[in-house]
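K.L.:
For reference, the sequence and a predicted model appear below.
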Amino acid sequence: MEVRDIDGELYSAESSAAFAAVPDSFQRLWTPHRLVYIENGQQPGEEACPFCVAPTLDDEQALIVARGVHCYVLLNLFPYNSGHLLVCPYRHVATYDLATDEEVAEIASMTQTAMRVLTAVSNAHGFNIGMNQGKIAGAGVAEHLHQHIVPRWGQDSNFFPIIAGTKAIPRLLGDVRAEVAAAWPASGGPTTDPTEQTR
């Protein structure tokens, strides 16, 4: 059988029913177009590391919402959801095990603050938090450590990203940056959580 991928490229597909395999409970969504991203990784050269360049720019231009002593927080330029934040150390270090104790502590603290701020300003129902360590693991910028904080809401996924390869982002990055930055506590510590009164 011949089918076309999302870019219109023609490729062959065949049923796996006659292959030697043991069935399991997983459903699989095959995305061969992602292989180019994984293999090439869109990796910038060291001299053009966006996470080294960002702190040298003004906050609005770099989409930075908060600066700490060892780390800073900025909006992801290619967000999965509105408010998708990244926590980055200033130091150009590739993986979590190479971060200093001070960097690790501030990444954790800023991640907690980011969750509180996003809950307060956008009523997030949950979060995906994590790091892709190294090019092979799919890190978009593998040589500079960064933690993703993705706010989630009930039913925020639909056929659009799966079938159409498109993600609908309802708010402009500049507007989200201004809102999150304004709500970020000056001390970097806990912000007022509207749900705390009910706990």
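P.N.:
Right, received. Where do you want to start? Residues are numbered from 1 along each chain as shown.

K.L.:
When you work out contacts or count neighbours from here on, use the C-alpha atoms and nothing else.
P.N.:
OK.

K.L.:
Could you tell me whether I6 really is in a strand?
P.N.:
No: membership of I6 in a strand is not supported by DSSP: H, G, I helix; E, B strand; the rest coil, which gives coil.

K.L.:
which SSE is L74 in?
P.N.:
Assigned by DSSP states H and E, L74 belongs to strand 71-75.

K.L.:
all helices for this structure, in order.
P.N.:
34-40, 50-53, 59-62, 101-122, 159-163, 173-183 (DSSP state H).

K.L.:
tell me the angle the strand holding L74 makes with helix 173-183.
P.N.:
Between strand 71-75 and helix 173-183, the angle comes out at 140 degrees (axes from the mean of the first three to the mean of the last three C-alpha atoms, to 10 degrees).

K.L.:
Give me the helices and strands touching strand 71-75, please.
P.N.:
Secondary-structure packing of strand 71-75 (3 or more C-alpha pairs under 8 Å, 6 or more residues apart in numbering; DSSP states H and E): strand 64-67, strand 85-89, helix 101-122, helix 173-183.

K.L.:
change it to 6 Å
P.N.:
Secondary-structure packing of strand 71-75 (3 or more C-alpha pairs under 6 Å, 6 or more residues apart in numbering; DSSP states H and E): strand 64-67, strand 85-89.

K.L.:
let's bring in a second model and compare:
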Amino acid sequence: MSSEAGAGSSAGPDGPWGRPAVGFEGFDRLWTPHRMAYITDEGPREDGCPFCRMQQRPDDETLVVARGEHVYAVLNLHPYNPGHLMVVTNRHVGELDELSDAEAHELTAMTQQAVRVLKRVSGPAAFNVGLNLGAVAGGSLSQHLHQHVVPRWMGDSNYITVTGSTKVMPQLLADTRDLLAKAWNA
């Protein structure tokens, strides 16, 4: 994973341009050029926003778990843990203070439902719930408001995460989506 050549190969002790092959502070780098669109001008705009586009496609294709009038719940394509959901506004809006009262209410209500469903289906010990408002705050898709719901378990950071800087996901996203979608209205 430390080489720009990709897929875990190493070009020897030196990486590109004679720099060390090992990344910043000893971490290997995982190259994800497909995510560059999220941080450049070609990235998320209303016409090119992945959250806007997924509203036009079937839920099982886009990993949408549930829909409301103003928001929907979708699995994160780059999850921190199994079941990592996002509650996303239908309207292309990036600021919390720009939501209507109805949108803000439904964002909170669907987040509560996501927590209830994940508790019932997965039994996590805790949750991280929150918004990254603006790119500097960590929002790679900050132009379209979305709230993260991340289930947490005791010891969910194991040796592979600590020593290998790799996250092990025990379930395919499509299977997680089906499980949560079935449990959503139960």
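P.N.:
Looks like it arrived, so ask away. Note that the structure is predicted; figures quoted are calculated from it, not measured.

K.L.:
about what we covered before: the strand holding L74 of structure 1 vs structure 2 - mean distance after superposition?
P.N.:
Strand 71-75 of structure 1, aligned to structure 2 and superposed, deviates on average by 0.4 Å (mean C-alpha distance after the TM-score superposition for structure 1).

K.L.:
For A66 of structure 1, which residues are in contact?
P.N.:
Counting by C-alpha atoms under 6 Å, 6 or more residues apart in numbering, A66 of structure 1 touches 72-73.

K.L.:
Would you mind measuring from it to G140 of structure 1?
P.N.:
Separation of A66 of structure 1 from G140 of structure 1 (C-alpha to C-alpha, to the nearest Å): 22 Å.

K.L.:
same check, this time on M131 of structure 1
P.N.:
Using C-alpha to C-alpha, M131 of structure 1 is found at 10 Å from G140 of structure 1.

K.L.:
sorry, back to before: right, so of the helices of structure 1, which gets closest to H70 of structure 1?
P.N.:
helix 101-122 (5.6 Å; C-alpha to C-alpha).

K.L.:
mind checking how far that closest one is from the chain centre?
P.N.:
Put simply, helix 101-122 of structure 1 sits 14 Å off its chain's centre (C-alpha atoms, centre = their mean, to the nearest Å).

K.L.:
Spell out which residues sit in contact with the residue nearest the centre of structure 2, please.
P.N.:
Centroid-nearest residue in structure 2: N76, 3.4 Å away (criterion: C-alpha atoms, centre = their mean). Going by C-alpha under 6 Å, 6+ apart, N76 of structure 2 touches 84-85.

K.L.:
Look up how far S142 of structure 2 lies from it.
P.N.:
According to C-alpha to C-alpha, N76 of structure 2 and S142 of structure 2 sit 14 Å apart.

K.L.:
what do you get for D47 of structure 2?
P.N.:
D47 of structure 2 is 15 Å from S142 of structure 2, by C-alpha to C-alpha.

K.L.:
thinking again about what came up before, most neighbours per residue, which of the helices of structure 1?
P.N.:
Mean neighbour count (mean count of other C-alpha atoms under 10 Å) peaks for helix 101-122 among the helices of structure 1, with a mean of 19.

K.L.:
Between strand 85-89 and the strand holding L74 of structure 1, find me the angle.
P.N.:
Angle of strand 71-75 of structure 1 versus strand 85-89, following the same axes, to 10 degrees, is 150 degrees.

K.L.:
coming back round to it: including distance to R171 of structure 1, could the helices and strands packed on strand 71-75 of structure 1 go into a markdown table?
P.N.:
Output for those, formatted as a markdown table (distance: least, C-alpha to C-alpha, whole Å):
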| stretch | distance to R171 of structure 1 |
| --- | --- |
| strand 64-67 | 16 |
| strand 85-89 | 14 |
